[in-house]
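Engineer: my questions are about this predicted structure, shown below with the sequence.
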Amino acid sequence: MAGIVMLCRLGPIALLAVQAFVSSALAQHAVPIATEPSPSRPSDYDEILVLAQGRLQRLRDVPISASVVGGVDIQSWNLNDLTAITASVPGVRVSPGPGADHVHIRGVGSGENAGFEQSVSTFVDGAYRGRGRAIRASLFDVERVEVLKGPQTTFFGNNAIAGAFNIVTRKPAREAQYDATALYAPTDGEYALEAAISTPVSPTLSVRLAGKLSGMDGYTRNAVNGELGPHLRDFVGRVSVRREPSPIWELDARVDYGRNRDTEQSQYQLVNCPPPAAFGNPIGVCANQQAASGGALDDRLDYDASVLPSFFDYDFVEASMTNRWRIGGANLKWISSYFRHDFSQMNTVFPVDYPGIANTPFVHNVFNGEVARSVSNEVRLESEGGGVLKWMIGAYYAHGELSADLLSGSYFAPLGLLGAPYFDAETPFANLGALEESAETKSAFASASVRLSDAVRLNLGARYTRVSKQTERSLVFGSAFPTATFDTFVPAPDAVQLQIADGLDAEIGPFDKPSRVDDKFMPSASVQYDVTPRVMAYVSYANGFKAGGYALNSVGNMFDAETVNAYEIGIKGTARDRTVSFNLAAYRSDYDNLQESTADFRVDGSIIFLVKNVATSRSQGVDLSASARASRWFTLRADIGYLDAVYRSFTDGPCTSYQQLTRPAPCIQDLSGKRKAFAPTWSGGIGATLTAPVGNIKLRADPLVYFTSSYYGQATADRELLQKAYAKFDLRIAAAPVDGRWEIALIGRNLTDKATASYRNSLPTSPGSSFALVERPRSFAIQVLARR
């Protein structure tokens, strides 16, 4: 382990040199390696291959509940990110938020705080992306995306306590290839231009170049400036190399760079103003907005907003190198990766158009940014397939640096009075919070699979992880005019800082314990039984862990590690001469000390954000996926999930908006027995493929219906923040020659034009009212593809 730690600290360039030296040395003592195939659009269930357990296996042989989205489908449907990928995957919710993006599997995920790494981990060719905003790193030129449900502690490990997205990129080919696609949607100005070329440079070296330009004019009109949003202008590019210098050594390396720009990001809308009758007359921001509109206020969820401008800038770079050697009867794999992203954004928290204190243009704006860097190394040695025993041992080390800032301009109330007499009621009050964190993760892991008989296999796994963190925080109060930016912020004197902190129940000093260490031994076990040569049943247990940490809040908020015990039983396979495939799994996951982000929205407008450890929670349910090829021209697919995700014990949870109005501050409620956020009881999708030849042209239609029952948008069980049940209908119609060299398609999304929200939250100062971010309405696009 000490050697791996030292390697990580060498830096990306030195690591490449060390890997090259080790590769040459190992090549002197190795035997030929078998190249792993990777189909992009399997023709039947038996051909779907995954890396869910570190080695390439058929999906039906893996004792894990998983969904796979192929690269051809991702390109054909122009699925740009994980939000689009998972729209029809049951039990999975990915949605953008103002402070962080929400990623949940089976009702478990990390909330909106810069101190969180995700409970659902994302890996790209083995490289770990832990930050919530990293799902914005454009998804393109991929072989497949594996959605792995439940804790993935042995084979992925790093925080994958709820599940993992395993993204496999396309690799350079030994023969010349190209593919390109162009898409345009006149309904909202979406466009995408993507191209890739793969070519051999020598008998042992191949290179692939890929890039994508994409964007959108927008579908929500802002009445303040007349602009449409989201207004996207994005680019991502990749250079990848595959080198096979000898039969026993294979190397894959790539560098990705991406740049996302959104000049109209926070198109949030005011909803339920006035509030329901139980809340009484509107107060606060809602009352002011009603007066400003003369009573003709649009408070429905639609495609009209009234907010001041906002922006979101995101840049990332990722480098990854994987070496594989065959040494005797074993394979050695070494994965090195580097990831960095920078983002900055400005949001309008209150979706209104009237001035705040001292005639500032915003009522409340938030300016925040983050720089995150990480470098990691993983080494694993595994036996070859076949035989009575298959084994694997490995070690992992990662070092990460985080710098996050949150600047808030609170112009909705005379908060300057808290600093009187230095400040007064007309002071444009603002505060700046900062979090600096350094983290190290060290892991050792192993697995063994023993064939007890021709039909029975026992799988054992374990991982030991140690996470150490060192953190600094600061909170500074002051003023900022006309808006809150780093250039306009002026800190108050130290004495005034203490006075304001006392009035807001805030803390301006460091954390009580600025360093912490969490460690855990995590065993796992499963038994597989081959009912028939094509049907496998399994039962599994896994223990999971996610380290504690520090939150970016107005108080020195620390939170402890969370753990899970997960159980699953399932059956998967094929029938009727492989024309029918199925995957049925029942699961239960019991979480202790679950990390939950909460917010106390006080009636006076102040907001106290906290991260708490929920005593216990439980996620249980059933997932079913199946497909049937009724004929050569017709295939039907279904992916449906039932989920029961509740807090078993959470006695000091955040309040609903009505409770905020009727109970004294600080307000808490007992959430025990209530449903978790982003956890619909029913969700999934049903799709079909219909093909018909017309001369030398093949016509294809892919209808898809995806649905969800209602779910809460925040961890408060607040019915005012409930996304109601809905179903959406997409359709893709395409024509292509029999050889598939080109294709032209028409894509329709949300054809029934359902208005739904990806994000909801309570409106400070105005109980019963809320703000929401509407999702894309009905759209049509035309697409042209060419490939060889």
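Structural biologist: Received the coordinates, thanks.

Engineer: C-alpha from now on. contacts and neighbour counts both.
Structural biologist: OK.

Engineer: what's the single longest helix in this protein?
Structural biologist: Longest helix of the chain, by residue count under DSSP state H: helix 12-26.

Engineer: in it, which residues are buried?
Structural biologist: Within helix 12-26, the residues that qualify as buried are 12, 15, 19, 23, 26, counting by 16 or more other C-alpha atoms under 10 Å.

Engineer: got a list of contacts for that helix?
Structural biologist: Residues outside helix 12-26 that contact it (C-alpha atoms under 8 Å, 6 or more residues apart in numbering) are 7-8, 249, 323, 325, 327, 336-338, 375.

Engineer: here's the one I want to compare it with:
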Amino acid sequence: MIVARRIAGLALLVFTAAGFEAVAEDRASADPKPDGRSQNPISALTGDLAASKLSPKNRLLEEVVVTAQKRKESPQDVPISLQAFSAENLEARGVLDNFGLPKITPGLTITQQVGYTTTYIRGIGSDAFLLADPSVVNYIDGIYQPFALSLVQDFGAVERIEVLKGPQGTLFGRNALGGAINVITKDPSTESVEVSLQAVIGSFQQSNNRLHVNLPIANWLAVSLSGVFNTQEAHHDGRLDVRPDNTDGRDLPKEKSQAGRFKLRLLPAEWLDINLAYYRLDIEGTGTVFAVNTEPSLISELAGVRPMDPYNGENNEAVYSEAINENFYGKVDINAPWLDIKVLASEQRIVSRQLFDYDGARQPLVTFALDPGVADVRTTELQLLSNEGSWGSDWLEWILGAYYFDATQGLSGFLQAATTDLDRGLLLGARLPEVVPATLEALLGDSLLPTGTVDAVGLVGTESLAIFSQVKLDVTSWLSLTGGLRWQNEERVLIESSSGLRTLGGQVVPLQNFSGRDNPDFRDTTRSLDPKLVLEMRPNWQILGPDAMLYASWQTATKSSTFNAVNITDDPEYVRAEELTAWELGMKTQLFDGLASLNLAAFQYNIEDQQVQFISVLEGGIATFENAAEAQIQGLEIETTAQLFPSLWSGLVLNVAYAFLDSEYVSFPDGSGFDEDTGLLTQNNDFTGNQVVRTPELSGTVGLTQAFDLPSLAGTIEVGASYYYNSGFYYLAQNTPNVQENAYELVDARLTYIHNLWNLRVSVFGNNLLGEKYNYSRLATDFGTSDAVAPLRSIGLRLNWDYSF
């Protein structure tokens, strides 16, 4: 009933415009203008476009240029479902990091898993971190970032963010089945010195600080420096290092992150633009590594674990999460008379260390440590693009490119079962009499006496080469055809999958050891050829708006095969490549003399061998992927931004965006999951007919922003409020209540003063004002479900200042 009411409300908002148009037609002849022409009441109601331009500036209306097709275009001219946000737009909406993006981008789901971001768009994504590839790719300044560690943090000094929905394999490549998030940061400028400052204080002792400085050195050389330093207390009252004997433990530490980006830009000639950059991010704290067991399994209950309040929970381990991400990258742009040439390259390294209380309780059952997780990545891309001087440029656009990717990624760590350390006299968390370990050591020797710790190593190597091309042909003034093709050859090799028992003597007794260096069973090559076809029409039908674009697309995409590399006793398993076929119909238009935009998209995905993850130590591995034979997702998206009544109530903007998704595992007869009653791992379950993970049936936002001019104060007051609804989703394919995120609603509000002469903005904001409870993640394991909760109600003050001279 609630969902039905919201759909009905949305329909009312969308079709009110149609009603106004009908009224306009009925009244046209009854109210002639002095020159004999009929006056359209739409103009009387909304005001003409010229009048709207005199209204107070509303930052939600700022135009954004996107590079969704590797060249600069207006979003309304790109036959792709996308949403793009400038820095001003993000600021006006109160979005500072990735967790805010879903609230303004329906169909986008962002959660975390052990400190790593997991992103889904329209139900397509992956829980992969380090050992496989995400299905929604992330780009920063045109450089592919295979692991979204840094995207959790403050976006820093960005120019814009683009969220591209649907398969983007042709141009954005490597496994981009679900879409792409493209973050563009500010390039150095030779025109003026620029200083940009942001400072945020808020609930939970939040302190976010950002500084960006642009320094022109010569008319051909400029540099920029950006820095971010964030600290915040935990947003819940968790405790660490707590024992069953009621040892108090200690409070959660502060969350800290600091990042810096240095950019150098060279302009030695009019036709040459060189950008070089170095970026480093350091993170420490507990993050979502701190999770609380809210629904213990039978195993946990027998060990004395009871459900805990996730906002006031406890872990028996001193859990932590820390990471360093370093990135060297560069881009060279050559503008020749007949084509443009771009070369992009990067070298990336991630090192992360984490200690995770696997059971999420105060009882000492199982602890997992990542020490360390490592990724070394190298990328190179070449693009050849047509320009205005290319042959046939008035009717033909094309791009031809090549992409190379080379990476070694994986982890080493240890699993400690039941806090058993005979060297310290501990067995299942209990202290033994001193004579017991001494006797065992005398009988077995310290080389055979186990400490209770299992070491594990999983390392995967990837080498990929792709050739891609896309051609757009303007057949007539209103009809265009686009064809794309991507060929990819990707080789995966299991460098190492090993485990062993630690002994008191410091030796490791091997349990298993596999490598693809000399075993072809642990090497695999995925070869794919994925086409794309797009039909784009501009029929100039007045009922759709004067410049409406209709488009229809069909394409395929492939996500490469991989191996389950981290195992305790299980053999490494091969995970088949995932294949997707997508159809989409869409419309983009401007209405009411450009006062409103309306974008619609309907789509259907058919997925074969979808890669689905679960986590179980009792199964013999840690994070394990398996293939769902077939899945289907279909949906409808709607987005509109409108200036409301500019001649009567100037500066008022309405933003509405909703996504409706219908998903199903069409065939999944042999899935793994946890028994709903006992919590024990079960296999060969039939999940056919279940909902695809992380796919809410309905998600959407409604926002209103009003800007008021204050001439006496040389400024503008901006008032904004937004409502976000998510109908809920499942974290595992088994679709049981213990892996379900319930429906939730978020209400945010902002009040901003903008000093137009100084470009100074001061904002008071409140997030989740209803105090809604929801999760950043729900992790189901052999020991139950552990929750990492999102913040409850929070308020804050933000200062932004931009100055140039």
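Structural biologist: Structure's in. What do you need? Values in this document were obtained by computation on a predicted structure and should not be read as measured data.

Engineer: fetch the TM-score of the aligned pair.
Structural biologist: TM-score of the superposed chains, computed with TM-score structural alignment, normalised by the length of structure 1, equals 0.83; 700 aligned residues with a C-alpha RMSD of 2.9 Å.

Engineer: what does the longest helix of structure 1 correspond to over in structure 2?
Structural biologist: Matched against structure 2 by TM-score structural alignment, helix 12-26 of structure 1 finds no partner residues.

Engineer: who are the contact partners of residue 533 of structure 2?
Structural biologist: Contacts of residue 533 of structure 2 by C-alpha under 8 Å, 6+ apart are 481-484, 553-555.

Engineer: can you rerun that using 10 Å?
Structural biologist: Contact partners of residue 533 of structure 2, counting by C-alpha atoms under 10 Å, 6 or more residues apart in numbering, are 470-472, 481-485, 552-556, 583.

Engineer: filter the residues you listed down to the buried ones, PyMOL style.
Structural biologist: Buried residues among the contacts of residue 533 of structure 2 (16+ other C-alpha under 10 Å), as a PyMOL selection:
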select buried, resi 470+471+472+481+482+483+484+485+552+553+554+555+556+583
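
Engineer: please name every helix or strand in contact with the strand or helix carrying residue 11 of structure 2.
Structural biologist: Using DSSP states H and E, residue 11 of structure 2 maps to helix 2-27. The contact analysis (3 or more C-alpha pairs under 10 Å, 6 or more residues apart in numbering; DSSP states H and E) places helix 2-27 of structure 2 against helix 41-46, strand 623-643, strand 652-667, strand 698-710, strand 715-726.

Engineer: ok, now with 7 Å
Structural biologist: The contact analysis (3 or more C-alpha pairs under 7 Å, 6 or more residues apart in numbering; DSSP states H and E) places helix 2-27 of structure 2 against helix 41-46.

Engineer: now the helices for the stretch 401-550 of structure 1?
Structural biologist: For the stretch 401-550 of structure 1, applying DSSP state H, counting those that start in this stretch gives helices covering 494-504.

Engineer: need the strands for it, in chain order.
Structural biologist: 429-451, 456-480, 489-491, 515-532, 535-546, 549-550 (DSSP state E, counting those that start in this stretch).

Engineer: check contacts around residue 227 of structure 1.
Structural biologist: Contact partners of residue 227 of structure 1, counting by C-alpha atoms under 7 Å, 6 or more residues apart in numbering, are residue 221.

Engineer: just residue 160 of structure 2 next, same as before
Structural biologist: 85-87, 183-184.

Engineer: distance of residue 189 of structure 2 relative to residue 329 of structure 2?
Structural biologist: Distance, residue 189 of structure 2 to residue 329 of structure 2, by C-alpha to C-alpha, to the nearest Å: 18 Å.

Engineer: now the residue mapped onto residue 734 of structure 2 from structure 1: how far from residue 674 of structure 1?
Structural biologist: The alignment partner of residue 734 of structure 2 in structure 1, by TM-score structural alignment, is residue 716. Going from residue 716 of structure 1 to residue 674 of structure 1 by C-alpha to C-alpha gives 9 Å.

Engineer: residue 386 of structure 1 too?
Structural biologist: With C-alpha to C-alpha as the criterion, residue 386 of structure 1 and residue 674 of structure 1 are 47 Å apart.

Engineer: OK, contacts around residue 89 of structure 2?
Structural biologist: Contact analysis of residue 89 of structure 2 by C-alpha under 7 Å, 6+ apart lists 59-60, 62.

Engineer: can we see that at 6 Å?
Structural biologist: 59-60 (C-alpha atoms under 6 Å, 6 or more residues apart in numbering).

Engineer: would it count as being in a helix?
Structural biologist: Yes. Read with DSSP: H, G, I helix; E, B strand; the rest coil, residue 89 of structure 2 is one of the residues of a helix.

Engineer: that one and residue 95 of structure 2, how far apart?
Structural biologist: In terms of C-alpha to C-alpha, residue 89 of structure 2 sits 9 Å off from residue 95 of structure 2.

Engineer: what's the answer for residue 717 of structure 2, then?
Structural biologist: 19 Å.

Engineer: residue 533 of structure 2 too?
Structural biologist: Taken as C-alpha to C-alpha, the span from residue 533 of structure 2 to residue 95 of structure 2 is 35 Å.

Engineer: same check on residue 417 of structure 2?
Structural biologist: 41 Å.

Engineer: show me what residue 445 of structure 1 aligns to in structure 2.
Structural biologist: Counting by TM-score structural alignment, the partner of residue 445 of structure 1 is residue 468.

Engineer: which residue is the nearest non-sequential neighbour of its match?
Structural biologist: Distances taken as C-alpha to C-alpha, 6 or more residues apart in numbering place residue 486 nearest to residue 468 of structure 2, at 4.3 Å, with adjacent residues excluded.

Engineer: could you do residue 614 of structure 2 as well?
Structural biologist: residue 624 (5.5 Å).

Engineer: what about residue 637 of structure 1, how many residues close to it?
Structural biologist: Other residues within reach of residue 637 of structure 1, judged by other C-alpha atoms under 10 Å, total 18.

Engineer: residue 386 and residue 674 of structure 1 - which one has more neighbours?
Structural biologist: residue 674 (17 against 8).

Engineer: now that one: how far from residue 56 of structure 1?
Structural biologist: 40 Å.

Engineer: just residue 224 of structure 1 next, same as before
Structural biologist: From residue 224 of structure 1 to residue 56 of structure 1 the distance is 53 Å (C-alpha to C-alpha).

Engineer: got it, and residue 432 of structure 1?
Structural biologist: 48 Å.

Engineer: neighbour count for the two, which is higher?
Structural biologist: Neighbours per residue (other C-alpha under 10 Å) separate residue 432 of structure 1 from residue 56, with residue 432 holding more: 25 against 16.
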